[in-house]
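Asker: what follows is a protein structure lacking sequence information:
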C-alpha cells in the first residue's frame, strides 16, 4: 500500500512536470526570439543614433550569435554537472542582465559588449531547456512537446517586428532591450517553481583543451567573415586568418576522435538521422538566416516604409508559422521526414529567391503573401529537422546531441548573417549605400544567392531512408507510437 502510494506520488509529480515544463522553456525562448526580431527591425534607427551605417550594425547581431556558438558546447556538460534547473536559471538571469546593459549602452562598442553578455545567457538557455524536455518526455512525445514549446515562443517573432517598429517610432530605441526585464523575472519565477533538476551523478571532466580549440576557431572564423565584408584589409592576411580558424577547428576534430570524453563527441555523427539533420540543417539555415537582417533594409531603406510599417510586413510570417506548427505532426506522420525535408527545402529556397521581385511599387498584398508562405515552409522545415536529430539518440546521449545540434544551429545563424551582409556589400561595391535605386538591386541579388544555397542544401536530405524518424512522427504506423 505504501509502495503504491509512493508510486502514485512519483507519477503525479512527473505528470505535473510534463504539464508545466514546456511553458517554462517557452517563456525563455519567447524572450530570446522577441529580442532578436525587435533588434532586426530597429537596425536602421539604431544606426542613425549611433552614427554608423546599417550594414555596420551586423556586429550587434553577429557578436550575439558568435557568443552563443562559442559557449553552447559547454551547455551539455554544465547541465550534467550542475543540473538543468541551476544552469537554466543562471542562463535566464544573465540574459536579463545583458538586456539591461544593452538598454544602458551609449555607443557601438558598449552595445556589442552587452550583446555578448546576452549571448552568454542565450547559449545555455535553449540547449538546456531542450535537454530537460528530452529527459522528461518519451520519444513518442518529443515532437508534440517541441511543438508546444515553439508555438508560444513564436509569439516573439509575431510581436517583435511591430513592437520594435512602434518602440523606435515613439520611444528611445533602448526600450527594445529593456522590455525583456519583466519577461526575464517571470522566467526566473517559473524556473524556481517548475524546472526539473536532471543531472548526471558522475559527470565527465570538462575537455578544456577541446573547448579552447573549438571556441577560438569558431570565433576567429566568424570574425573573418565580418571584417572581410566591411573593412579594406590585405587579402592575404584575411586568407591566413581564415586558414588558421579552419586549422583550429580541424585540430579539435582530430583530437575529439582520440579523446575518451571530448567536448563534442563526433561519434554521434555515425547515427544517420542525427548526421543528416545537423549537416542539412546547417546548410539550410545558412541560406535563410540572412533574411531577418536583409528584409528590414529592403522595406525601410529600399522601399521607404517606416519601422512599424516594416514590422507589419514581417508579422504574417510568424503568424503563419504558428498555424503551421499545428499541422506539422500530421504532415510528418503522413509523408515522413525524408519527403518533407527534400521537397520543403526546395520550396523554401524558391520563396527566398522570390523576394528578389519585391521592390518599390510591389503591391502590399503580394509582400504579405510571400511572408505567409515563407512562415509556413520555415516552420515545417525547422520542426522536421529538429525532431529528426533526436529520433535515434538514446537518453544517455541527450545532452551531447542537444549540445551539438544547438551549436550547429547557432553557428549557421551567425554565418548566415555575415554571409548575407558580405554578399550584399559585394554587390553594392563602393556605390552610395543610402541610394534606394542602387541598394534594392543589390539586395535582390543577395536574395537570389541565398535562395540558391537553400535549394542546394536539399541534396543532403536525399540520403535519408523513408523510415527515418518514424518513431518520432509515427509515419508508416497505423497509430502513432505511444497512443
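Answerer: Perfect, I can see it now. This is a predicted model, so every value here is computed, not measured.
Asker: contacts, neighbours, all on C-alpha from now
Answerer: Fine.
Asker: can you report how many residues lie near residue 396?
Answerer: Counted by other C-alpha atoms under 10 Å, the residues lying close to residue 396 total 10.
Asker: just residue 483 next, same as before
Answerer: The local packing of residue 483 (other C-alpha under 10 Å) involves 6 other residues.
Asker: gap between it and residue 140?
Answerer: From residue 483 over to residue 140 the distance is 9 Å, taken as C-alpha to C-alpha, to the nearest Å.
Asker: please apply the same query to residue 290.
Answerer: Residue 290 sits 33 Å away from residue 140 when distances are taken as C-alpha to C-alpha.
Asker: neighbour count: the two, which is higher?
Answerer: The residue with more neighbours, out of residue 290 and residue 140, is residue 290; 23 against 18, by other C-alpha under 10 Å.
Asker: run through the residues that contact residue 415.
Answerer: 222, 225, 286 (C-alpha atoms under 8 Å, 6 or more residues apart in numbering).
Asker: which of those fall in strands?
Answerer: Mapping the contacts of residue 415 onto strands (DSSP state E) picks out no residues; all lie outside.
Asker: then this one, side by side with the first:
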C-alpha cells in the first residue's frame, strides 16, 4: 500500500503534525465509546422493544445478531477503504452512517425495519473501529504509541460496563428509542471534532481489493457469527446454528488458503510472522475470550443469583470501568519498568485471579467489598488490553498498518462473542449436570472459574515473547538520554 510516488507512508514528523496525539486519541475514543455503549445498552432495552413491537423477546435476538454479523463482515475491507479514500474521510463517514442508522433504529415500527437499520449500523461500526486505530497510528511516533493506546482502550472497557445501567435508565425514563437516539449528539460532536482537530491523511493507491478473499471471509464470518448467536436460543429451526458453524469453519478454511496464495489478500496472514503481532493477536484473543465473559456474568450473578435490582447490578458492575480508569496513567510506567513480556505474563495471571474471584461471592458479601474487588480486577485487565493493543503494532511497518488494523480488528471482534458463548455454555452445562430448572449461584461460580482458566491459559504464550519485545514502544531498558532522542 504505497502513495502515488511509490514510497510507503511514514508517520509524520513533529513539525508536520497538527494535533497532540493524546487529543487525537481522545477524539477517536469518543466515537468508539459511542459504538461500545450502543452495543451493550441495546441488550437492556430488548424486553421493552419486544413489548412495543408486539413480538416475543427471543425474536429480537436477531437485532443483536444482525449487528454483529454486519460488524464482522465489513471489518476486513476497512483497511483498503481507508487507504483508497483517506482514513479521516472514511472515519467521518463511518460516524455519520452509524449515527443515521441509529436514528432509523429509533424510528423502526417493526422487526424487519429494525434489523435492516441494525445491519446499516453494523457497517458503520465496522469502519469506525479499525479505521480509528489506523488514523491514530498514522499520527504518532513509536515512543508516543503507548500513551495514546491507553486512551484508545478506555471505550472498550467502559462502554460494555456503563451500557446496561444507562440503557435501563434511558428505557425506563424516555422509552427504548432513546437508547439509539442518544447517539445523535455524540455522533454530531464526534464528526465536528474530527473535522476540526485531526489532520487529514491523503489517500493512496492500494490497487484493487481482493474481492474473492473478501467474499470468502465475509461469508465465513457471517455463517460463524450466525451459528454463535443463535445456538441454543430456539430462534431458528433446530440444526441451523450447527450447520452455520460447520459451514463457517469450512469457508473460513478456504478463505485462509486463498489469502495465503494471493499477493494482496483481504486478510494478510503473513503478518503473523511478526512475533509481537502474532502473540498479541492470537494469545490476546484467548485472553479476550476469557475476559469477555465478565461483563455478561457479573450483572447476571447479581440479579439472578443474588436477587439485586437492575440498577444495583449496573452500579456494582461499573466498578470494573473505574479500575480501568485508574490504570490509564499507570500503564506507561509499568510497561517501561517491566517490559511487555513480564507485564503481560503478570497481568494475565492477576487478571485470571480477578475474573475467578467472583466464584467465591455469596449473597452475604457486602456490595462495597464486591465493588472494590471488581475494581481491582478491572485494573489488571485494563493494563493487559493497553499492552496488547500497543504491542500488536509495535513492529508493523508503516506500509502494512492498514492490513494490520483490519486483521486485528476482525480477531478482536470475534473474541467477545466467543466469551459470551463460553459463559452461556458453561452455565447451561452446570445447570443440566445438576438437574436444576433454574440457574443457581453454583452455576455462575463454575462459569467464572472456567473463564479464569481460559485467561490463565494465555500466559505461556506471552512468556514466549523476547525480553526486549516492543522495546521501542515501551522504553523498557532504554536509558533516559536515549529516550530524549527523536526516533528516526
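Answerer: Okay, I see it. Everything numeric in this text was worked out from a predicted model, so none of it was measured.
Asker: hmm, back to that, highest neighbour count among the contacts of residue 415 of the first structure?
Answerer: Neighbour counts for the contacts of residue 415 of the first structure, by other C-alpha under 10 Å, peak at residue 286, which reaches 26 neighbours.
Asker: that one contacts residue 413, correct?
Answerer: Yes: contact criterion C-alpha atoms under 8 Å: residue 286 of the first structure and residue 413 qualify, at 6.3 Å.
Asker: end to end on stretch 255-273 of the first structure, go ahead and measure it.
Answerer: End-to-end distance for stretch 255-273 of the first structure, by C-alpha to C-alpha: 24 Å.
Asker: quick one: it aligns where in the second structure?
Answerer: Stretch 255-273 of the first structure lines up with residues 258-276 of the second structure when matched by TM-score structural alignment.
Asker: pull out the buried residues from the matching stretch.
Answerer: Of the residues in stretch 258-276 of the second structure, those buried by neighbour count under the rule 16 or more other C-alpha atoms under 10 Å are 258-259, 264-269, 271-272, 275-276.
Asker: in the stretch 151-300 of the first structure, mark out all the helices, start to finish.
Answerer: In order along the chain, the stretch 151-300 of the first structure carries the following helices (DSSP state H, counting those that start in this stretch): 155-170, 175-178, 180-194, 208-230, 235-256, 272-288, 291-296.
Asker: in a markdown table, list those helices along with distance to residue 450 of the first structure.
Answerer: As requested, those are arranged in a markdown table below (distance: least, C-alpha to C-alpha, whole Å):
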| stretch | distance to residue 450 of the first structure |
| --- | --- |
| helix 155-170 | 21 |
| helix 175-178 | 28 |
| helix 180-194 | 31 |
| helix 208-230 | 16 |
| helix 235-256 | 22 |
| helix 272-288 | 5 |
| helix 291-296 | 9 |
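Asker: of these, which is nearest residue 114 of the first structure?
Answerer: Ranking these by their distance to residue 114 of the first structure (criterion: C-alpha to C-alpha) puts helix 175-178 first, at 10.5 Å.
Asker: the closest one vs the second structure, average distance?
Answerer: Following superposition, helix 175-178 of the first structure is found to deviate from the second structure by 1.7 Å on average (mean C-alpha distance after the TM-score superposition for the first structure).
Asker: residue range for that helix in the second structure?
Answerer: By TM-score structural alignment, helix 175-178 of the first structure lines up with residues 178-181 in the second structure.
Asker: ok, and the closest non-adjacent residue to residue 477 of the second structure?
Answerer: Using C-alpha to C-alpha, 6 or more residues apart in numbering and skipping residues adjacent in sequence, the residue nearest residue 477 of the second structure is residue 471, 7.2 Å away.
Asker: what number of residues lie near that neighbour?
Answerer: For residue 471 of the second structure, the count of nearby residues is 21 (other C-alpha under 10 Å).
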